[in-house]
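Trainee: prediction below, plus the sequence it came from.
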Amino acid sequence: MAAPLKQLCFAVLRQTVRPFSSTCAVQAGRKWRLENGLAWTGSEYGPLTDLPDWSFADGRPAPPLKGQLRRQKQREDFARRAVNLNAEVDQGMRTWRANKEEQEREREQIKSSMLKPKGKLLLKNKNK
């Protein structure tokens, strides 16, 4: 009796074993979204994540959800950082230009303080 029970168990196990797949369902459509300039996942931004899920019957908007507030704060921080970095670049460019002008002034001052040709050389240089 033990042998038929053992065969029955093996038969049941063989039928319940399913093939294993290692593909990830989350990446479905990822390539298409990237090719079309969208986020690599479908839930990073857009109306489904940014707009409220519901509103009151009288037309008042629903209070924002935690995720919406978090994304709004992240966007504000990103914008603030971009403005600060842009200001730093502008300041760096102004400093660079000021240094360049100062070097040019020094070069002109050195040139003007050099000895000038006299006599025939002066007349020769004026004619050129």
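Mentor: Yep, that arrived.
Trainee: going by C-alpha atoms from here, please, whenever you check contacts or count neighbours.
Mentor: Noted.
Trainee: now the helix or strand hosting Leu8: buried residues?
Mentor: Using DSSP states H and E, Leu8 sits in helix 2-16. By 16 or more other CA atoms under 10 Å, helix 2-16 has no buried positions at all.
Trainee: tell me the first helix or strand C-terminal of that helix.
Mentor: helix 30-35.
Trainee: what lies in contact with the helix or strand that that following helix is followed by?
Mentor: The C-terminal neighbour of helix 30-35 among helices and strands, as given by DSSP H and E, is helix 47-50. Here helix 47-50 makes contact (CA atoms under 8 Å, 6 or more residues apart in numbering) with 43, 68.
Trainee: swap in 10 Å and give it another go.
Mentor: 42-44, 53, 64-65, 67-69, 71-72 (CA atoms under 10 Å, 6 or more residues apart in numbering).
Trainee: and the two most separated of these?
Mentor: Farthest apart among these by CA to CA are Gly42 and Pro64. That separation is 20.4 Å.
Trainee: next one for the comparison:
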Amino acid sequence: MAAPLRTFCTTVLRESIRPFSSTCVTHAGKKWRLENGLACSGSEYGPLTDLPDWSFADGRPAPPLKGQIRRQKQREEFARRAVYLNAEVDKGMERWQEKKKEESLKEEQLKSLMLKPKGNLLLNNKK
């Protein structure tokens, strides 16, 4: 009985239109989640990951788990880095604007040092 079943399974797999896939189940839905702006896996963030699993009967919260502390530190580090990079961009923009002002002042200074028209040319330019 085992031999006919084995030959049946191999012929079905060989003749099937769709190829047999042996990919990992943990990546199921990854493409859809990324397209919809969610995390790669369903357990990276959200209430099931971030909120405590239990609390005391009198209402006190449970102590945070190691994973929760680690994720909190990662988020704090990410926020610090974002603030630092934002400040760096602001400084760069300020420096760029100052440089632009200096260039325009130099240009105006050069124009003021240039020879000015005299006589009839001066009168014709004012019209």
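Mentor: Cool, got the structure. This structure is a prediction, so every number in the text was calculated from the model and none was measured.
Trainee: what's the TM-score for these two chains?
Mentor: Here the TM-score for the pair of chains, by TM-score structural alignment, normalised by the length of structure 2, is 0.81; 114 aligned residues with a CA RMSD of 2.2 Å.
Trainee: before we move on, the earlier item: neighbour count: Gly42 and Pro64 of structure 1, which is higher?
Mentor: Gly42 (16 against 13; other CA atoms under 10 Å).
Trainee: the more buried one is in contact with Arg33, isn't it?
Mentor: Yes. With contact defined as CA atoms under 10 Å, Gly42 of structure 1 reaches Arg33; the gap is 7.9 Å.
Trainee: among the contacts of helix 47-50 of structure 1, which ones are buried?
Mentor: Buried among those (16+ other CA under 10 Å): Gly42.
Trainee: now, which of the contacts of helix 47-50 of structure 1 lie within helices?
Mentor: Judged by DSSP state H, helices contain the following of the contacts of helix 47-50 of structure 1: 67-69, 71-72.
Trainee: I'd like these as a markdown table, with distance to Phe20 of structure 1 appended.
Mentor: Below are those laid out as a markdown table (distance: CA to CA, whole Å):
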| residue | distance to Phe20 of structure 1 |
| --- | --- |
| Gly67 | 34 |
| Gln68 | 37 |
| Leu69 | 40 |
| Arg71 | 37 |
| Gln72 | 40 |
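Trainee: closest one of those to Leu8 of structure 1?
Mentor: The closest of these, once distances to Leu8 of structure 1 are taken by CA to CA, is Gly67, at 52.2 Å.
Trainee: quick check: the closest one vs Pro47 of structure 1, distance?
Mentor: Gly67 of structure 1 sits 13 Å away from Pro47 of structure 1, going by CA to CA, to the nearest Å.
Trainee: pick out the residue closest to the middle of structure 1.
Mentor: Phe78 (9.1 Å; CA atoms, centre = their mean).
Trainee: packing partners for the host helix or strand of that residue?
Mentor: Using DSSP H and E, Phe78 of structure 1 falls within helix 66-113. Contact analysis of helix 66-113 of structure 1 by 3 or more CA pairs under 10 Å, 6 or more residues apart in numbering; DSSP states H and E lists helix 47-50 as its packing neighbours.
Trainee: if you set the cut-off to 8 Å instead, what comes out?
Mentor: Contact here means 3 or more CA pairs under 8 Å, 6 or more residues apart in numbering; DSSP states H and E; on that basis helix 66-113 of structure 1 packs against no helix or strand.
Trainee: what about it, how far off from structure 2?
Mentor: Helix 66-113 of structure 1 differs from its equivalent in structure 2 by a mean of 0.4 Å after superposition (mean CA distance after the TM-score superposition for structure 1).
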